[in-house]
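In: Have a look at this prediction, sequence included:
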Amino acid sequence: MKNLFKILGTGALLLACSSPNNEQEVAKIEQGPEPRIISASKQYTEFIYALGATDNLVGVDLSSTYPKAAQSLPNIGYHMHLGLEGIMSLKPSLLLHKGGHFSIGPKQVVDQLENLNLPMHSFENKAKDITSTKKLLREMGTYFGKQVEADSLCQKLDQDLLMVKDKLGVQSDTVKVVVIHFGQAMNIYLAVGAESVAGKMVEMAGGKICIEKKGMERITSPELIAEANPDVILLTDFGYDRLGSKEKVMELPGIAETNAAKSGKIYRIEGYDIIYFGPRTGENVLKLHEILHRND
């Protein structure tokens, strides 16, 4: 990454800027010391680590919890509640964010960053499925001069998913699944819908989300889970760890009446494994397949 700016060139930096008036600032940054990059996207952070492009990564947002090494970097706060002082204290030369609504905020901080001529960049490809995930990997690989690494990650992703298909070839049953994610507030939990990333990954693993939700929505009626009657319940790490045991999970409204509770098929999963597509998606689908088809 020492040659990052030679690889990117001034043109790439200009692309990152929001205003043509930033040209002088870009030139000054390019002529300065090593680039200093902040990632305000958990997805970008994982991609950067997977590509081995971390040499100039100096800060991440609060959601960037994977890999564990990212947690040792200075934290700029939650990506939608950024603080100007925390960002500028790291003396960044580039801020990466996903782009679009709910990418970074609040607006006044974003405006201040633009007024300070801090280059900001989001990549063109959005990882909404496996095909676009590989496109983003290759786009970021080109950006950081890690094309070989990106190709290797894409090949591994394909290989892992082929392994899942082979496993599913000898199984005809579809497992009914509910994925529960706790919010930060006490006693508020969310059901993950079939159209979410987690829902698509569950389907790849031979399961089916059995609560009709589009994304991630609060469960307003405990009867929804009881009526859905899943074979397996997956609880993300924050909620599972807070409750402390499978027995405590079964005390949640609506859980005890399900087939999953009666057979003890309630499992803890890492939230960052299922919340976005990335280079580990194939590995994570393999993990899901193993969980869904266990015979405890």
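Out: In hand now; what should we look at?

In: Only C-alpha atoms from now on, for both contacts and neighbour counts.
Out: OK.

In: Secondary structure element holding I233?
Out: strand 232-236 (DSSP states H and E).

In: Likewise for L15?
Out: helix 4-16.

In: Report all helices and strands that that helix contacts.
Out: helix 23-31, strand 120-121 (3 or more Cα pairs under 8 Å, 6 or more residues apart in numbering; DSSP states H and E).

In: Have a look at the chain and report its longest strand.
Out: In the chain, taking DSSP state E as the definition, the longest strand is strand 175-182.

In: can you give me the strands in the stretch 1-150 of the chain?
Out: 37-39, 57-60, 94-96, 120-121 (DSSP state E, counting those that start in this stretch).

In: What is the first one packed up against?
Out: The one in question is strand 37-39. On a contact count with 3+ Cα pairs under 8 Å, 6+ apart, strand 37-39 meets strand 57-60, strand 94-96.

In: can you tell which of those is closest to H181?
Out: The closest of those to H181 is strand 57-60. By Cα to Cα, the value is 23.0 Å.

In: how many other residues sit next to E139?
Out: 18 (other Cα atoms under 10 Å).

In: quick one: buried residues of the helix or strand that the strand holding I233 is followed by?
Out: Note on strand 232-236: by DSSP H and E, the next helix or strand toward the C-terminus is helix 237-243. Buried residues in helix 237-243, counted by 16 or more other Cα atoms under 10 Å: 237-240.

In: Second structure follows, compare the two:
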Amino acid sequence: MDKTHSFLKTLTIALASLLASTSLIAQERLISAGSAVTELVDALGASSQLVAVDVTSAQPEGKRLPVIGYHRQLSAEGLLALSPNMLIGSEEMGPETTLTLLKNAGVKVEVVNTSPTVDGLLERIDEVASITHTNEKAGALKQTVQEKIESIQNNHPAKAEQKRVLFLLIHEGRPANVAGSETTPDALITLAGALNPVAQSVKSYKPLSTESLVEMQPDVILVSGRSWEKLGGADAILKSMPLLAATPAGKNKAFITIDGQALVGGLGLKTLEEAQRVNKILYAPEKN
């Protein structure tokens, strides 16, 4: 009888805990701001908790959620109209005045890291899993991430064969910014098995003259898909920066566009996908 009573008591506690957890999840009304955050909410199976996403985020499969605008320029009025009880985003979201107004209105604001590193991504998975009550799924997702990275690294070339790759942030009428160390594009380049020639001398994003870019002699130049479309492709970029024609990338029109969602909020799942794609383009086996 004692064993039976003990078992029933344990079962009752477990069921109560499960019901409480399920009830808690059902009550969540999340707004996700930042593509690297939204993709994790979705990958962890918590998209049912979402009531809106920001403009940088991909819509979860099978959903058409309201879009709240840009994660750096959030409007408290627009967000509160959706009756959320939580806003989850990266360290990039703001402005701070909006976040303060949301907190004062009783909305919980959760901020996760934006580190452009694999460790940062693994930590972010745990952070989002904890916030969305999906901790039991974090381990499998982290394993998938590790396997993806290993798959990319298996196609890395010998050091002497590494391509020199630059990422340019191009705005019409202004000098191009190059992505140095401690940036998501630099992490993407490294994951793809390439060499970022400015990583040792430039931290974050920095405007460089075209002459300085020529000195780097990049084999390939990465640009965001948005910049590519806005500027009009390779010919338009070379016309605006004619000295690039003196680089291997310019001579061969070796530009690769990167999905902007892979560049927001630190190293993310989309960044890994883009790194794998770039790796395959750079080091595709030659056909005889």
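Out: Arrived safely, thanks for sending. Computed from a predicted structure; not experimentally measured.

In: TM-score for these two?
Out: Put the two chains on top of each other and the TM-score (TM-score structural alignment, normalised by the length of the second structure) is 0.79; 266 aligned residues with a Cα RMSD of 3.1 Å.

In: quick one on the thing from earlier: so can I have TSV of the strands of the stretch 1-150 of the first structure showing distance to G199 of the first structure and mean neighbour count?
Out: Shown next, in TSV, are those (distance: least, Cα to Cα, whole Å; neighbours: other Cα atoms under 10 Å):
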stretch	distance to G199 of the first structure	mean neighbour count
strand 37-39	26	24
strand 57-60	27	24
strand 94-96	27	22
strand 120-121	29	21
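
In: Distance to E25 of the first structure added to these, as CSV?
Out: Converted to CSV, the strands of the stretch 1-150 of the first structure look like this (distance: least, Cα to Cα, whole Å):
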stretch, distance to E25 of the first structure
strand 37-39, 16
strand 57-60, 20
strand 94-96, 12
strand 120-121, 13
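
In: from the chain's centre, how far out does the helix holding L15 of the first structure sit?
Out: A distance of 26 Å separates the centroid of the chain from that of helix 4-16 of the first structure, by Cα atoms, centre = their mean, to the nearest Å.

In: cool, stretch 126-140 of the second structure as well?
Out: The chain centroid and the centroid of stretch 126-140 of the second structure are separated by 17 Å under Cα atoms, centre = their mean.

In: Out of the helices and strands packed on strand 37-39 of the first structure, which gets nearest to T133 of the first structure?
Out: strand 94-96 (17.1 Å).

In: Check how far the closest one sits from its aligned residues in the second structure, on average.
Out: Once fitted to the second structure, strand 94-96 of the first structure is off its aligned match by 1.2 Å on average (mean Cα distance after the TM-score superposition for the first structure).

In: Which stretch of the second structure lines up against that strand?
Out: Under TM-score structural alignment, strand 94-96 of the first structure corresponds to residues 86-88 of the second structure.

In: hmm, back to that, Throw the helices and strands packed on helix 4-16 of the first structure into CSV and include distance to Y267 of the first structure, thanks.
Out: Shown next, in CSV, are those (distance: least, Cα to Cα, whole Å):
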stretch, distance to Y267 of the first structure
helix 23-31, 49
strand 120-121, 38
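
In: looking at these, which is buried most?
Out: Among these, strand 120-121 has the highest mean neighbour count (mean count of other Cα atoms under 10 Å), at a mean of 21.

In: distance between that one and the chain's centre?
Out: 19 Å.

In: same thing with stretch 13-22 of the second structure?
Out: In terms of Cα atoms, centre = their mean, the centre of stretch 13-22 of the second structure is set 34 Å apart from its chain centre.
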